[in-house]
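Sequence isn't available, so here's the structure alone:
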C-alpha cells in the first residue's frame, strides 16, 4: 500500500468481509458454478474521476475465496485517478474471481465515494487553517471503514463513537443547569477524555471559553456571529487557543467562505451519510491498453 493511511485492524476488515460474503454467497454461488474452475485473469476498471480507498477490503474479499489469488495494484490508497484508469489486475481461479467480484466492488466503490467527496471538501478549504472532519453519521457496521476512507480523502476523524470523547450539547447543558456545571461534571466523570462543547450563542461561547475544553462547536452561527466567535476565541485569556468547529448546513458552495472566517474545523455528515458510489467494474480477461 503506497499511502500513509493506517486501515482498521485486520480482524475488523475480515469481519466486514465475512458479513458481506455471507449475505451475497449464502449457501453457494450457483451461477459461478457453471464456469470451469480454471485459472483466469481479470482487471479492475474505474469509469470516472475518483480518489481510491478500500483496497484492503477488496483484497480480503478475493483472498477469502482464493488464498492464492494475485492482485497487482497500479494505484495506491488516496490516489486520484482519471476515468478509464485500470486500477488493478488479478489472476486466480475463475469461479472465485467471479464470486468475490460484487462484494469486493461494493467495498471499493463505497469507500472511494467517501474519499472522493472528502477530497473535494479538502480541496475547497486548501490554503486556510480549516480542516475537514467527519461525523458519526456512518453506514451501520462500516464506521471504521468509512472513517478510514475520510482519511484517504484528506479529512480528519471526529470522535469514533460515544466512548472516546465527551460531547456536551443542549440537552446535557439543560440537565446540568448551566454550561459551566455541565463542563465540571464531565471533567469529574471523564478526566482523561477530550471534551467538546456545543454552543448556540456568543454568551455560551464566552462561558465555554472560561470553563475550558478541547474544542467548541459553534452551532448555526451566521457569518457575522461566526467571525465574532473567532475573534473572541483568539482573544480569550488562557494558555492556548481553544479550536472552533462549525457543523451543520455546510456544502461545497459555502465551505470556503466558512473556512475563511478563521474556524479550525468543519464537520460534514454528508461525507459518510450521502454516499454516491464510484462507478467501477471488474472483467475477466486481459486489461485493455492505456488510452
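Happy to help now that I have it. Remember, it's a predicted structure, so these values are computed and weren't measured experimentally.

contacts and neighbour counts: CA atoms only from here.
Fine.

what ranges do the strands span in the stretch 1-150 of the chain?
Using DSSP state E, counting those that start in this stretch, the strands of the stretch 1-150 of the chain run over residues 39-46, 50-51, 70-73, 80-81, 85-93, 131-133.

Tabulate the ones you listed (TSV), appending distance to residue 260.
Below are those laid out as TSV (distance: least, CA to CA, whole Å):
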stretch	distance to residue 260
strand 39-46	34
strand 50-51	25
strand 70-73	38
strand 80-81	26
strand 85-93	35
strand 131-133	12
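
With distance to residue 222 and mean neighbour count added, can I get those strands in JSON lines?
As requested, the strands of the stretch 1-150 of the chain are exported to JSON lines (distance: least, CA to CA, whole Å; neighbours: other CA atoms under 10 Å):
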{"stretch": "strand 39-46", "distance to residue 222": "40", "mean neighbour count": "19"}
{"stretch": "strand 50-51", "distance to residue 222": "32", "mean neighbour count": "26"}
{"stretch": "strand 70-73", "distance to residue 222": "46", "mean neighbour count": "16"}
{"stretch": "strand 80-81", "distance to residue 222": "34", "mean neighbour count": "17"}
{"stretch": "strand 85-93", "distance to residue 222": "43", "mean neighbour count": "20"}
{"stretch": "strand 131-133", "distance to residue 222": "19", "mean neighbour count": "25"}
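
For residue 59, find the nearest of these.
Between residue 59 and the strands of the stretch 1-150 of the chain, the shortest separation by CA to CA is 7.3 Å, and it involves strand 70-73.

Need the contact partners of that closest one.
Strand 70-73 has contacts (CA atoms under 8 Å, 6 or more residues apart in numbering) with 59, 87, 88, 89, 90, 91, 92.

now with 10 Å?
By CA atoms under 10 Å, 6 or more residues apart in numbering, the residues outside strand 70-73 that reach it are 1-2, 41-44, 55, 58-59, 62-63, 86-92.

ok so residue 245 is a strand residue?
Yes - assignment of residue 245 by DSSP: H, G, I helix; E, B strand; the rest coil places it within a strand.

Kindly provide the distance from residue 143 to residue 168.
Between residue 143 and residue 168 the computed distance is 22 Å (CA to CA, to the nearest Å).

again with residue 127
Where residue 168 is concerned, residue 127 sits at a distance of 31 Å (CA to CA).

And here is the other one:
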C-alpha cells in the first residue's frame, strides 16, 4: 500500500519540475546529434549490491517524457539486487531515452541508497518491537522520493511536513514557556481551527517526561538524547499510555541498544541526509 503523500498530482508535479530544471528549452545534445526518428534501446545496469528503489518512478519518468517508450522491468521496488543485474530495458526513440536518462538515474541511485541503508538498519532491530523511522532532514524538493525510498526499504515514514502532525520540540517548549504551556496552547489552537492532528512532545529529562504524562492529551513522547538507563526508565514511566520515539545522535552502532530499551520508534536523520547512492547506469545496446 502506497503512503498517502504519493498522490498522482505530487508525483506528476515533481517529474514536471525536474524536467524543467534538467532540460529547459531543449536537450540540445540529443537534438543536434541524433537523427529524427532514430530508435534504440538501453539497459539499466546495477553496479552495487543493495535494495532497488525508484523502479515505478522510472517508468513514470520515461512515459511522461515520451508515452511511446516501452519499458520492460526485471526487478520491482524493494527487490534485493547485486552487481551486474539488469533492472530494466527501455526501447523507443533514442533522443527520448537520452533526454530522460539522467532524471531516472538520479532518482533511482539516491532512492536505492536510502532503501538499502533503511533495510540494513531495520534488519538489525527485528528482534525488538522498535520500528525505524525517517525525519524531515531531507533534500529540498526531493522529500517525496526520499520518504518513498524509506518506505520501500521497510522503514516508517514520520510526519511528511509541518502541516500533517504537530511536533513540539525543545525550542517550541522553551519559546512557549514550558511543556504545559506548549501543550495547552497547541490543543487550544487545534480546537479553534478544527484541526485533527497527532501531537508529539520532545522531552530531554525524566522530569519533562513526567510533566507530559501529567498534562496528557498527546499521542507520542520523544525521548531526545537520553542515555540507555534514562531511556529505559522513561519507557517504564510512559507504559502503554503513549507511543515513544527515541531520537538524537543515534548511529548504526547504538541502534540495537536503543531498540532494546523497549522504545516504539527510532528516528534517524542519517537515512536521508547523508546516505551514499547506489551505483546504477543506463547503457545503449
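That came through fine. All values derive from a computational prediction rather than experimental measurement.

circling back to that earlier point, indicate which one of the strands of the stretch 1-150 of the first structure is closest to residue 274 of the first structure.
Using CA to CA as the criterion, the shortest distance between residue 274 of the first structure and the strands of the stretch 1-150 of the first structure is 14.8 Å, found for strand 131-133.

how close does that closest one sit to the second structure?
Following the fit onto the second structure, the mean deviation recorded for strand 131-133 of the first structure is 0.6 Å by mean CA distance after the TM-score superposition for the first structure.

now for that strand, which elements pack on it?
helix 94-124, helix 143-152, strand 244-247, helix 255-260, strand 265-267 (3 or more CA pairs under 10 Å, 6 or more residues apart in numbering; DSSP states H and E).

can you do 7 Å?
strand 265-267 (3 or more CA pairs under 7 Å, 6 or more residues apart in numbering; DSSP states H and E).

And the strand it packs on against the second structure, how far off on average?
Mean for strand 265-267 of the first structure is 0.5 Å (mean CA distance after the TM-score superposition for the first structure).

And stretch 136-147 of the second structure, how far out from the chain middle?
Offset of stretch 136-147 of the second structure from its chain centre (CA atoms, centre = their mean, to the nearest Å): 6 Å.

how about residue 251 of the first structure, secondary structure?
Assigned by three-state DSSP, the conformation of residue 251 of the first structure is coil.

In the second structure, which residue is most central in space?
With distances taken as CA atoms, centre = their mean, residue 147 lies nearest the centre of the second structure, 1.8 Å away.

What is the equivalent residue in the first structure for that one?
Aligned against the first structure by TM-score structural alignment, residue 147 of the second structure finds its counterpart in residue 147.

distance of that match from residue 172 of the first structure?
With distances taken as CA to CA, residue 147 of the first structure is found 26 Å from residue 172 of the first structure.

on that earlier part again, neighbour-wise, which of residue 127 and residue 168 of the first structure wins?
More neighbours sit around residue 168 than around the other of residue 127 of the first structure and residue 168, counting by other CA atoms under 10 Å; the figures are 19 against 10.

Can you tell me how far the more buried one is from residue 15 of the first structure?
Following CA to CA, the distance that separates residue 168 of the first structure from residue 15 of the first structure is 33 Å.

before we move on, what about residue 185 of the first structure?
The spacing between residue 185 of the first structure and residue 15 of the first structure, counted by CA to CA, is 37 Å.

Check residue 279 of the first structure too.
Going from residue 279 of the first structure to residue 15 of the first structure by CA to CA gives 25 Å.

next one: residue 169 of the first structure
Computed with CA to CA, the distance linking residue 169 of the first structure and residue 15 of the first structure is 33 Å.

More neighbours: which of these two?
Regarding residue 169 of the first structure and residue 15, a neighbour count based on other CA under 10 Å identifies residue 169 as having more, with 17 against 13.

Contacts only, for the more buried one.
The contact partners of residue 169 of the first structure, by CA atoms under 7 Å, 6 or more residues apart in numbering, come to 197, 198.

go again using 10 Å as the cut-off
179, 182, 196, 197, 198, 199, 200, 217, 219.

For the fifth one, give me its contacts.
Going back to what we said before, that points to residue 198 of the first structure. 167-170, 173, 179, 204-205, 208, 215-219, 244-247.

Whichever of these end up buried, select them in PyMOL.
The following PyMOL line selects those of the contacts of residue 198 of the first structure that are buried, judged by 16 or more other CA atoms under 10 Å:
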select buried, resi 167+168+169+173+179+204+205+208+215+216+217+218+219+244+245+246+247
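
Among the contacts of residue 198 of the first structure, which ones are in strands?
In this view, these that belong to strands under DSSP state E are 167, 168, 215, 216, 217, 218, 219, 244, 245, 246, 247.

Could you provide those in CSV, with additional columns for distance to residue 235 of the first structure?
What follows is these, written out as CSV (distance: CA to CA, whole Å):
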residue, distance to residue 235 of the first structure
167, 24
168, 23
215, 15
216, 15
217, 17
218, 17
219, 20
244, 13
245, 17
246, 19
247, 22
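
Looking at those residues, spot the one nearest residue 226 of the first structure.
For these, the residue nearest residue 226 of the first structure by CA to CA is residue 218; the value is 7.6 Å.

what do we get in the second structure for the closest one?
So residue 218 of the first structure corresponds to residue 223, using TM-score structural alignment.

Surely that match is in contact with residue 244?
Yes - with the criterion set as CA atoms under 10 Å, residue 223 of the second structure and residue 244 qualify as a contacting pair; they are 7.1 Å apart.

overlap in contacts of those two?
Between them, residue 223 of the second structure and residue 244 share the neighbouring residues 201, 202, 231, 234, 235, 263, 266, with contact defined by CA under 10 Å, 6+ apart.

Provide a ChimeraX selection command restricted to the buried entries of those.
Only the buried members of those enter the following ChimeraX selection, criterion being 16+ other CA under 10 Å:
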select :201,202,231,234,235,263,266
